[in-house]
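In: this one's sequence-less:
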């Protein structure tokens, strides 16, 4: 892998000050930000990133679940540059199109489950989910079923932060003092095997969750419910793995009640679980819609897409009447530079066997991470392949959590970063979602760092009276 990047020198203090004074970051913790500001990442290559002061780290979060092929891929940059100088942008509204968007739509149809042959572009995961719900409502309006508006989501689901997507999101803290469209969404229980009722087997827990869906449909009425949306594995909500057979059974209930099944594969798509799409290959489901973003372009350019079934397209593509159009979309739908990046990204994934690498190294990562269970705060180690989480607890037997003010996730992340590894703290969780090019040797190095980080965290928690 080559990276012919131009060296840029920054004044570290000046850049830090400008960032603190002017940049409103997503998910900023303002109780810390005004004093500490942000760590500024200025360079990257392969599995490594470098901060403004020259400190080098293993990237354990793939930027944010998305840099699947690794950093600094010169050929993706070149594909973007070539497209930008040939034609950076032109509208895709009405009767206009461009070559990269067209080629990418055909490639996605080739890679996706066979019934998903139509692509609606957006700018990222949140907008993909927002656009999907608008299209779903339009679909049922066109069928003469205008009451089918309600969406079933799940507690601790993460579907984005635009207005509708935030309403679908079931992480309570995400929406503190923000408004949501509660009249359109009902949240069912998350599928959390670690915290299922003690008396239940995994199979009984699956029955319980399916029963809950059926009860919700009976209560709300199937004539009022448009769709159920689910991540194959919950991401930001805790990397929660559903019990065996859950997704297929939930889809079967939806089908029986004429409710669409939407798979949010913004995180799981493009190799994170060892396949371009996880829904069918891993979870034996055939969604009516799959939403993607993140790994679609490996984060090299903003891009989202909604993959729509032939059955839905047959309705969406029927003219409303003379002069009627599908009046939704974005200025940057099918942006040619972003689509060029995605095409090159997919080419790299296929050419280098990156999905095969995940299927080989992923189970090894799972096994090695489980050795961290010896640490006093490690309650659960879960996930699949290159999508993993460690849940930190105060007591392994009761699964009681540490107080919020202990900031256990932040402590583990800080200790790891001191040792050259960036992981993602989410409350009491430590999340690992690396570039998909990690080797077994890198896994060994990462787990050794985490071993030291958890040991140091335990000592600091005890010193501060939390354990």
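Out: Here it is on my side, so go on. Note that the structure is a prediction, hence the values are computed from the model and not measured. Residues are numbered from 1 along each chain as shown.

In: rest of the way, CA atoms for contacts and neighbours
Out: Will do.

In: For the stretch 301-450 of the chain, just list every one of the strands.
Out: Counting by DSSP state E, counting those that start in this stretch, the stretch 301-450 of the chain has these strands, from start to end: 304-309, 378-384, 387-392, 421-422, 424-426, 429-432.

In: Residue 187: which of the ones you listed is closest?
Out: Each of the strands of the stretch 301-450 of the chain was checked against residue 187 via CA to CA, and the shortest separation belongs to strand 424-426, namely 20.8 Å.

In: Packing partners of that closest one?
Out: The contact analysis (3 or more CA pairs under 8 Å, 6 or more residues apart in numbering; DSSP states H and E) places strand 424-426 against helix 408-418, strand 429-432.

In: which of these is buried the deepest?
Out: The highest average neighbour count among the helices and strands packed on strand 424-426, using mean count of other CA atoms under 10 Å, belongs to strand 429-432 at a mean of 25.

In: Pipe the strands of the stretch 301-450 of the chain into TSV and attach distance to residue 31 per row.
Out: Formatted as TSV, those follow (distance: least, CA to CA, whole Å):
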stretch	distance to residue 31
strand 304-309	32
strand 378-384	26
strand 387-392	22
strand 421-422	21
strand 424-426	16
strand 429-432	19
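
In: circling back: in a markdown table: the helices and strands packed on strand 424-426, plus distance to residue 34.
Out: What follows is those, written out as a markdown table (distance: least, CA to CA, whole Å):
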| stretch | distance to residue 34 |
| --- | --- |
| helix 408-418 | 17 |
| strand 429-432 | 24 |
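
In: Please compare the first structure with the one that follows:
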């Protein structure tokens, strides 16, 4: 019996509404039902083994079998399964996790507030931007700038920041207070002969012009992923963030780093901000914070911003914000143990050790007839497919070229993610050199098979 024909699959089709899914298509094809995990592998209900080459959704950084994290969760559930952090309450796991995060944080970030998801962390950052500017007598600075092809979450506010059209279609207009500027993708947005430095300079000038046209007195913050993940693993061109931040400082605009995907070693640095030169006023993190063993996120805040927020909370009689499960003791305990494991494993050094072979293998695929651009950093990478390499022409949408390659890989035991014309990959950070070569070999074979199937 196939997984799609099992009783469990039929129950799923009948009753489970899947996010980020064509729901009618799901009724026809059903789910791939994953039953268990082991290291970087997951197994479906029929026992087929897959390399989980996307770490789930960028998040299972330590793989799918860490008894140490499970034991911490169980122990905390027995000791204290829940406690709020509102109104002068706290508990050991939240206090210790806050201290540990700040010990690892980029310079200048001194306070932490907890939530349960990356989207909630982004929403909290948006509210803090408004709260901060109102407190310093500039309540008009409520508008936000993000980039085209950015991904910041799926709540109403976070999805409005997100610069992917499919996240807006059918939901009505995004919040009017968000402005999207050009995606920093040289391959698609660069002019003929334009260098990375020239491209960065042009984008900074375009940003400043956008700010001037909108009115600097209306812009509160600029939100950016160090490396754009769901948008297709887009790396910023050389000098980009230095030039962008110079513009932001000129007009008193806060810099918010969205590290939900990039944080905790993914780029070969503890924070993606360190890889690309961001000096954030606030920083969001989630996913790798607990290695996906528990839902938890954090917003890290600079002392400069915190002092203003603290004074305003006193003036107003309290900070009118918070989530029931923010700083949940079980999630916090697991996250704290995750950070300890990162240190003990020296996960950043491990990523730096294995990433060069991974990136070299990805770059070698750039010569394949289907590949327009191969790109990546650390243990995240993407292949963008084109119908014509010279003209950089995309395939018609109905060809679903990336999905074709993904389907072949899934058949052969490798799970990667198709996003439009791009195939993205982000394996667990514990992956070893041999497992990387397994992915690269399967990927090359899948490209050849798909190309052969397209010939007249």
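Out: That came through fine. Keep in mind that what you see is a predicted model, and the values were worked out from it rather than measured.

In: Could you tell me the TM-score of the two chains?
Out: Laid over one another, the chains give 0.97 as their TM-score (TM-score structural alignment, normalised by the length of structure 2), with 453 aligned residues with a CA RMSD of 1.4 Å.

In: still on that earlier bit, of the helices and strands packed on strand 424-426 of structure 1, which is nearest residue 15 of structure 1?
Out: helix 408-418 (20.5 Å).

In: if we can go back for a sec, closest one to residue 61 of structure 1 among the helices and strands packed on strand 424-426 of structure 1?
Out: strand 429-432 (5.6 Å).

In: separation between the equivalent of residue 301 of structure 1 over in structure 2 and residue 102 of structure 2?
Out: For residue 301 of structure 1, the equivalent position in structure 2 is taken to be residue 294, counting by TM-score structural alignment. In this structure, residue 294 of structure 2 and residue 102 of structure 2 are separated by 20 Å, where distance is defined by CA to CA, to the nearest Å.

In: Looking at these two, which is more packed in?
Out: residue 294 (23 against 17; other CA atoms under 10 Å).

In: Work out for me the element the alignment partner in structure 1 of residue 71 of structure 2 sits within.
Out: Taking TM-score structural alignment, the alignment pairs residue 71 of structure 2 with residue 78 from structure 1. When secondary structure is defined using DSSP states H and E, the element that contains residue 78 of structure 1 is helix 74-87.

In: Which positions in structure 2 sit opposite whatever helix or strand comes next after that helix in the alignment?
Out: Once the chain leaves helix 74-87 of structure 1, the next helix or strand it forms, by DSSP H and E, is helix 99-111. Alignment of helix 99-111 of structure 1 against structure 2: residues 92-104, by TM-score structural alignment.

In: what residues are up against residue 50 of structure 2?
Out: Residues in contact with residue 50 of structure 2, defined by CA atoms under 8 Å, 6 or more residues apart in numbering, are 41, 42, 43, 410, 413, 414, 415.

In: Setting aside sequence neighbours, what's the nearest residue to the residue nearest the centre of structure 2?
Out: Ranked by distance to the mean C-alpha position of structure 2 (CA atoms, centre = their mean), the top residue is residue 261 at 2.9 Å. Counting by CA to CA, 6 or more residues apart in numbering, the nearest residue to residue 261 of structure 2 once its immediate chain neighbours are dropped is residue 58, at 6.2 Å.

In: And for the equivalent of the one you found over in structure 1, the neighbour number?
Out: For residue 58 of structure 2, the equivalent position in structure 1 is taken to be residue 65, counting by TM-score structural alignment. Neighbouring residues of residue 65 of structure 1 were enumerated by other CA under 10 Å; the total is 25.

In: Out of the contacts of residue 50 of structure 2, which comes closest to residue 197 of structure 2?
Out: The nearest member of those to residue 197 of structure 2, counting by CA to CA, is residue 415 at 35.7 Å.

In: if you skip the residues just before and after it, what's nearest to residue 158 of structure 1?
Out: Nearest non-adjacent residue to residue 158 of structure 1 (CA to CA, 6+ apart): residue 169, at 4.6 Å.

In: looking at it, that neighbour is touching residue 156, isn't it?
Out: Yes - under the contact definition of CA atoms under 8 Å, residue 169 of structure 1 touches residue 156, with a separation of 6.9 Å.

In: need the contact list for the residue nearest to the match of residue 301 of structure 1 when sequence neighbours are not counted.
Out: Among residues not flanking residue 294 of structure 2 along the chain, residue 331 sits closest, at 5.1 Å (CA to CA, 6+ apart). If a contact means CA under 8 Å, 6+ apart, then residue 331 of structure 2 has 73, 290, 294, 295, 296 as its contacts.

In: what's the answer for residue 82 of structure 2, then?
Out: 328, 329, 330.

In: Good, wrapping up.
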